[in-house]
Structure formats: structure tokens, C-alpha cells
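Undergrad: What follows is a predicted structure for the sequence shown.
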Amino acid sequence: VTAEVPEGSIVMFSAHGVAPTVHAEAAERRLATIDATCPLVTKVHKEAVRYAKEDYDILLIGHEGHEEVIGTSGEAPDHITLVDGPEDVADVTVRDESKVVWLSQTTLSVDETMETVDALKKKFPQLLSPPSDDICYATQNRQIAVKKLAEDAELVIVVGSKNSSNSIRMVEVALDAGAPAAHLVDFAEEIDEAWLEGVTTVGLTSGASVPDVLVDGVLEWLAQRGYGDVETVKTAEESITFSLPKELRRDLRAEAAALSAQ
């Protein structure tokens, strides 16, 4: 909440993005901002703005209260209706069935999203899809990998925060793919040794933004308990890189100029 930030301070907007009203509030309070919104989330924001200008009804597939959903909804509040799963579809109404489009939260399960899309298309046959997939590539790749892990592992451990949508989804994907057990942990210390009873193979994965040090900590914990033989499961190569927020790039350029002038 920007009102809680001391005037004149620096505030960073997270990768989930924020609504335009938050940017305006920060400017009014003279807060220095660093916008670290993920470019994939920014893409969805721009799509929402574009379709709203064209007077479409926008059906946003996502979880109520999630930071990303709040930010995207804020881009076109009068045009966006939240659809929190297939069970919500029956209650969805639109002004014109020939001008309706779906967008989605980027950190959902691909299977979960398409199940909702299929239900929406049955109700609204002219439903328009976005020009490209909104699900984060890192989220998709991890879900594909965890399905592969679930084929052989009796236990899948997902390292990630309890409020991380993509981490929670990975536990669900692992169970749906046949893993007998799957658990979400923030740190190695949260693992219950009882989970290992009768388990010969443990699958380990993490949320899209989890630091490597936390995953390494779980690997060390498992190695100390006899699970030291590690095999990497690779289902995709990730080569996409994102630049630093423009505010940081500006500061780095200024720092480099100052050093070169010395």
C-alpha cells in the first residue's frame, strides 16, 4: 500500500505488476519508483488496455485476490470480469457475445487455464483468444518437467512460497500426473522426514522465481539422508533474458559515467 511508504522513499513494484492507480498514487506522494513488473505481465496489461479500447468484454482467468489479477483488472476495471475456474463460467454474462476475449493470469496451470477456456468457448462460441499464450514460459516449462518427474518419483517436493500461485500449481500438477505424494516447502527445514518412509526416488523442483540457494539447501538435506544420487530432468531449454528495470539501467549508466570521468 503506497500510503504506508514514507514520502520521498523508494518503492519497487514487484514482478506481478500493479494497477495504474498505484503508479498515480506513488507519483502524488513523490515516491521514487522502480518498476520490476515482468514483461510477460506487462504484455497482458497492454492486451487488456487494447481490448478495452475496442470495447470488448474481457474475461480474465485467474484467482481472486492475487496481486497479478488485481493489477491487470486495474487496467480496465469496467471491461474485465474475473473467472476463477470452470465452475464460475455459468454465472458469466457479457454485453455482446461477438465481442468477448479471454486473458489469463500468467502463473496458472496450463491445464487448469485451458479447462476454463474450453468451458467459456462452449458458452460463448465467438470467444476470441489473445494473440499469444499468456502463461509464463517459465511456469509452463516447470509444469511440463514436474509431470515428467511424477512418472518416476514416489515423492515430489516443490520449493516455493505458500503465496506463490505457480508453486502451488506445481504441487497440484504433480499429484494430477500420478505422483503418490507432493509437498510445498519454503526451506529444507520444513521437510517432514516421515514423507521419506518407503520412498526410493524423490522428485525436486521449484517455483519460477525461487533462488538457487534454497533448492541447493534441499539437495543437501536429501543427500544427508541417503538421496545423494541426483539426475537432472530437462524438458526445455530457456534462453530468454530480460533487461533490468529502466530506473536501474539509468543509475548504472550514471555510475559508469562518473567512474570514467575520474
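TA: Great, that's in hand. Numbers count the residues shown, from 1 in each chain.

Undergrad: rest of the way, CA atoms for contacts and neighbours
TA: Fine.

Undergrad: Give me the distance between M170 and V159.
TA: 10 Å (C-alpha to C-alpha, to the nearest Å).

Undergrad: Which one's more surrounded, those two?
TA: Ranked by neighbour count (other C-alpha atoms under 10 Å), M170 and V159 place M170 first, with 32 against 27.

Undergrad: I'd assumed I144 was in contact with that one.
TA: No. In this structure M170 lies outside contact range of I144 using C-alpha atoms under 8 Å: 9.5 Å.

Undergrad: In three-state terms, label V117 for me.
TA: When classified by DSSP: H, G, I helix; E, B strand; the rest coil, V117 comes out as helix.

Undergrad: Near the nearest residue to T113 once chain neighbours are set aside, how many other residues are there?
TA: Distances taken as C-alpha to C-alpha, 6 or more residues apart in numbering put I61 closest to T113, at 7.0 Å, once the chain neighbours are dropped. Counted by other C-alpha under 10 Å, the residues lying close to I61 total 25.

Undergrad: ok, I61 to I70 distance?
TA: 12 Å.

Undergrad: Comparison target, given below:
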Amino acid sequence: MIQINQLSKKYKGAEVFSVKDLDLKVEKGEIYGLLGPNGAGKTTLISMLTSLLKPTSGTFTIDDLNFKEHKNELKQLIGIVPQEYALYPTLTAYENLEYFGSMYGINGGALKKSIQHHLEIMGLSKFANKKTATFSGGMKRRVNLIAGILHQPKVLFLDEPTVGVDVQSKNVIIDHLKYLNKQGTTIVYTSHHLNEAEIFCTRVAIIDNGEIIVEGVPSELINNHVAANNLEDVFLARTGNALRDYA
């Protein structure tokens, strides 16, 4: 579904590459986790794959469509759920979703039905006409997710989809993502919740300094690292214990 070849990104004025000569393949129907410390290059990589950033060099295809030649077609294939809330706080949940759905070319009865369906699944039906500024973090996360899936994307990019939410909201979000995956949606997911990634992802890549340092099925990565009991142990073994604060 996704084929990446020698993809690199160096920001203007930067001394080093944020993503460097990266090769990666994501198969159709996978839940693929991109894991790494702060500043490792995860968000930069996703931003390139979703056409939010132009690569410095390299190439990639999504569903056999080259990003240079089929940019508009690719945008119709993908859904994006960013780490920051992509919502208008003065609009209601329904109005936000109506706006984002129309941006994907959905309208009329089809859009109304899709919005109502997803609001019900996410437990938000009774809040449909409330302004999102009044919502809790978990509620905003759920609306944020709906905005990225109304058009039934083939590939869904998730950047920290459960950060800062309560356990109940996290479970609802993860369960619905698993459902979407079973329906055929390929998922690319980044998170600092390594226990969540260990259970949720079919494969993961640990990225550091813009490069993939290890890749595989979570259980196999754990078994292949001496004294590793979980994915977090593997992560620390490969990226170290040093703080990764940056400004």
C-alpha cells in the first residue's frame, strides 16, 4: 500500500536531516506503528506522506500512485488525524464534521448519515449540537478522529490519536480503529504509548535521528532482544535513556 524509497527531509537552516534516506514498505491492511523519541522524525515522515511537506529527495507511492504525479488523487485516498485538534472551537461537533466532510466532496444525505453514524459510535450523539470549545479532551479526540474518516480513506494516518485522553475514550478510539482496519483500512500510527502500540500494531518501526533502526512484529522484536519483557524495553535498548528535550 505504501512504498518509500530513499526519502529525506532537511529543513531550511537545519544542520542535519530530520528524515534521512528512509526506505519503508507498508502492506495493505496493516496497522503499522512508527515509534521514536521526540525529534526522531516521525511527524516529519507522516507530513511528507500526506503532502503537507515537500521531501528534499526520494520518492514514495501510495496504492501505486506516485506523490509527484498524483498529488490530488492521493489526498482523496488518505485520512489524517493530527496530534493537534483540527477543530473550529466556535462550531458545534456536527458543524465541524459537516465542514470537513464537504471538503472531501461528501454532501447531502450521504454526509448527514455518515456524521450521525460516527457520532453514535463515538458516544457523541447527544453532544452533536454543542460547541467543541466546551468538550473535554477525550471528546475532542473522538471528533478529531471522525473528521479524518468520514470519506472512508484507504490509508489512515494517526499522529498520537490517544494522547491526553481518559481510559474510556482511548478504548472507544482503539476499538473503532480496529474495526476500520478489519474493513480494509490500512493504518499508519505514531505514539509514545508503547504498551498500546505493542498490542495494537501488526508491525512497528523504531525511528531515531531520521532513520529506521529496527523493524518487525512487536512480539518478535521483544523475543529477539535479551532481557526485553515488552516493547518499551526494546525501545530503550535501541534508543538509549538520554533525555530528548528540544526547542
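TA: Received, thanks. Keep in mind it's a predicted model, so treat the numbers as computed, not measured.

Undergrad: Next, the TM-score between them, please.
TA: In this superposition the chains share a TM-score of 0.28, using TM-score structural alignment, normalised by the length of the second structure; 123 aligned residues with a C-alpha RMSD of 6.2 Å.

Undergrad: what's the distance between K46 of the first structure and T33 of the first structure?
TA: K46 of the first structure is 20 Å from T33 of the first structure, by C-alpha to C-alpha.

Undergrad: do the same with V117 of the first structure
TA: 36 Å.

Undergrad: Check N166 of the first structure too.
TA: Applying C-alpha to C-alpha to N166 of the first structure and T33 of the first structure gives a distance of 26 Å.

Undergrad: same check, this time on L175 of the first structure
TA: For L175 of the first structure, the distance to T33 of the first structure equals 40 Å [C-alpha to C-alpha].

Undergrad: ditto for E172 of the first structure
TA: Here the criterion is C-alpha to C-alpha. By it, E172 of the first structure lies 36 Å from T33 of the first structure.

Undergrad: Quick one: the helices in the stretch 51-200 of the first structure, in order.
TA: For the stretch 51-200 of the first structure, the helices defined by DSSP state H, counting those that start in this stretch cover 67-73, 110-123, 137-152, 165-176.

Undergrad: so which of these comes closest to A24 of the first structure?
TA: helix 67-73 (13.1 Å; C-alpha to C-alpha).

Undergrad: quick revisit: make JSON lines from the helices of the stretch 51-200 of the first structure and add distance to V22 of the first structure to it.
TA: Formatted as JSON lines, the helices of the stretch 51-200 of the first structure follow (distance: least, C-alpha to C-alpha, whole Å):
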{"stretch": "helix 67-73", "distance to V22 of the first structure": "9"}
{"stretch": "helix 110-123", "distance to V22 of the first structure": "28"}
{"stretch": "helix 137-152", "distance to V22 of the first structure": "26"}
{"stretch": "helix 165-176", "distance to V22 of the first structure": "22"}
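
Undergrad: Give me the three-state assignment for the closest residue to N5 of the second structure other than its chain neighbours.
TA: Distance criterion C-alpha to C-alpha, 6+ apart; nearest residue to N5 of the second structure, sequence neighbours excluded, is D23 at 4.7 Å. Using three-state DSSP, the structure places D23 of the second structure in strand.

Undergrad: now Y51 of the first structure: how far from I10 of the first structure?
TA: 33 Å.

Undergrad: For the two, indicate the residue with more neighbours.
TA: Y51 (20 against 13).

Undergrad: and P39 of the first structure, how many residues sit next to it?
TA: Residues near P39 of the first structure, counting by other C-alpha under 10 Å, number 15.

Undergrad: ok, now the one 4 residues further on?
TA: K43 of the first structure sits with 13 neighbouring residues when counted by other C-alpha under 10 Å.

Undergrad: Kindly report the same for I121 of the second structure.
TA: Other residues close to I121 of the second structure by other C-alpha under 10 Å number 14.

Undergrad: same thing with A261 of the first structure?
TA: Residues lying near A261 of the first structure (other C-alpha under 10 Å) number 7.

Undergrad: Same check on I34 of the first structure?
TA: When neighbours are counted by other C-alpha under 10 Å, I34 of the first structure registers 16.

Undergrad: you'd agree it is in a strand?
TA: Yes. Under three-state DSSP, I34 of the first structure sits within a strand.

Undergrad: With adjacent residues omitted, what lies nearest to it?
TA: In space, and not counting its chain neighbours, I34 of the first structure is closest to M12: 4.6 Å by C-alpha to C-alpha, 6+ apart.

Undergrad: buried residues in the one helix or strand E196 of the second structure maps to?
TA: Using DSSP states H and E, E196 of the second structure sits within helix 194-200. Using 16 or more other C-alpha atoms under 10 Å as the test for burial, helix 194-200 of the second structure gives L194, A197, E198, F200.

Undergrad: Also stretch 203-218 of the second structure?
TA: For stretch 203-218 of the second structure, burial by neighbour count (16+ other C-alpha under 10 Å) applies to R203, V204, A205, I206, I207, D208, N209, G210, E211, I212, E215, P218.

Undergrad: So the closest residue in space to M170 of the first structure that isn't next to it in sequence versus V218 of the first structure, what's the distance?
TA: Spatial nearest neighbour of M170 of the first structure, excluding adjacent residues (C-alpha to C-alpha, 6+ apart): Q143 at 6.0 Å. Distance, Q143 of the first structure to V218 of the first structure, using C-alpha to C-alpha: 19 Å.

Undergrad: These two: who's more crowded?
TA: Q143 (27 against 22).

Undergrad: Distance of that one relative to E172 of the first structure?
TA: With C-alpha to C-alpha as the criterion, Q143 of the first structure and E172 of the first structure are 10 Å apart.

Undergrad: ok, now V213 of the first structure?
TA: From V213 of the first structure to E172 of the first structure the distance is 24 Å (C-alpha to C-alpha).

Undergrad: So between those two, which is more surrounded?
TA: E172 (16 against 10).

Undergrad: Show me which of V117 and T33 of the first structure is the more surrounded one.
TA: Using other C-alpha under 10 Å, the more surrounded residue of V117 of the first structure and T33 is V117, with 24 against 16.

Undergrad: now the strands for the second structure?
TA: 2-9, 19-26, 31-35, 57-62, 65-66, 78-81, 155-159, 186-190, 203-208, 211-216 (DSSP state E).

Undergrad: which residues sit against the fourth one?
TA: I take that to be strand 57-62 of the second structure. With contact meaning C-alpha atoms under 8 Å, 6 or more residues apart in numbering, strand 57-62 of the second structure is reached by 1-9, 21, 49, 66-67, 74.

Undergrad: and what of the fifth one?
TA: Identification of contacts with strand 65-66 of the second structure by C-alpha under 8 Å, 6+ apart yields T59, F60, E73, L74.
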